[in-house]
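Participant: Pasting the sequence and the predicted coordinates here, then a few questions.
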Amino acid sequence: MEMSMSSEEVIAQIKRLHGNGESLSKKYVKKSHPELMKNALYYYPSWEHAIQKTGVMTT
């Protein structure tokens, strides 16, 4: 399967969303950024793991 982002790009995109004040909830990202979600789940075992990898704190 060909991915459109590298794992580094996935992390950068998650950080960008967080920095812009967008929700990082799985439901929101799956709906508004499906390509990001698909790539994140390719590289990481779960969306939560991908967020943890960024080091951003979510509530």
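Facilitator: Cool, the structure landed.

Participant: can we go C-alpha only for contacts and neighbour counts from here?
Facilitator: OK.

Participant: How about the longest helix anywhere in the chain, which residues are buried there?
Facilitator: Criterion DSSP state H: the longest helix present in the chain is helix 7-19. Going by neighbour count (16 or more other Cα atoms under 10 Å), the buried part of helix 7-19 is 7, 10-11, 13-15, 18.

Participant: ok, second structure coming up, stack it against the first:
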Amino acid sequence: MKPRIAVTADDTDWRMPVGGPGLLLEVPSWGHWRRRPLLHVEATRPYLLRVMLGGQPLFWMRVDD
């Protein structure tokens, strides 16, 4: 079975200091993006994230260095 996802290196200059490889998600603050989607990620206390579906938490994540 062939993979359906290809991951390649991104050499775009985002003008942001980064400590290493990672994921950058940029969502515009104008237009139809202002409505919160049913499935979304929220940042909470330091180093905690939660994935929400509507108003219910699906799972919590702890950011580990």
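Facilitator: Looks like it came in fine. Everything numeric here is computed off the predicted structure, so don't read it as measured data.

Participant: Got a TM-score for the pair?
Facilitator: The pair, once superposed, lands on a TM-score of 0.23 when counted by TM-score structural alignment, normalised by the length of structure 1; 26 aligned residues with a Cα RMSD of 4.1 Å.

Participant: Remind me which helix or strand Val29 of structure 1 belongs to.
Facilitator: Val29 of structure 1 is located in helix 26-32, with elements delineated by DSSP states H and E.

Participant: Oh, that last question was meant for Pro57 of structure 2, not what I typed.
Facilitator: Judged by DSSP H and E, Pro57 of structure 2 forms part of strand 56-62.

Participant: Could you pull up the contacting residues of Glu42 of structure 2?
Facilitator: Contacts for Glu42 of structure 2 (Cα atoms under 8 Å, 6 or more residues apart in numbering) come out as 49-52.

Participant: Quickly name whichever of those residues is closest to Leu39 of structure 2.
Facilitator: Met52 (5.6 Å; Cα to Cα).
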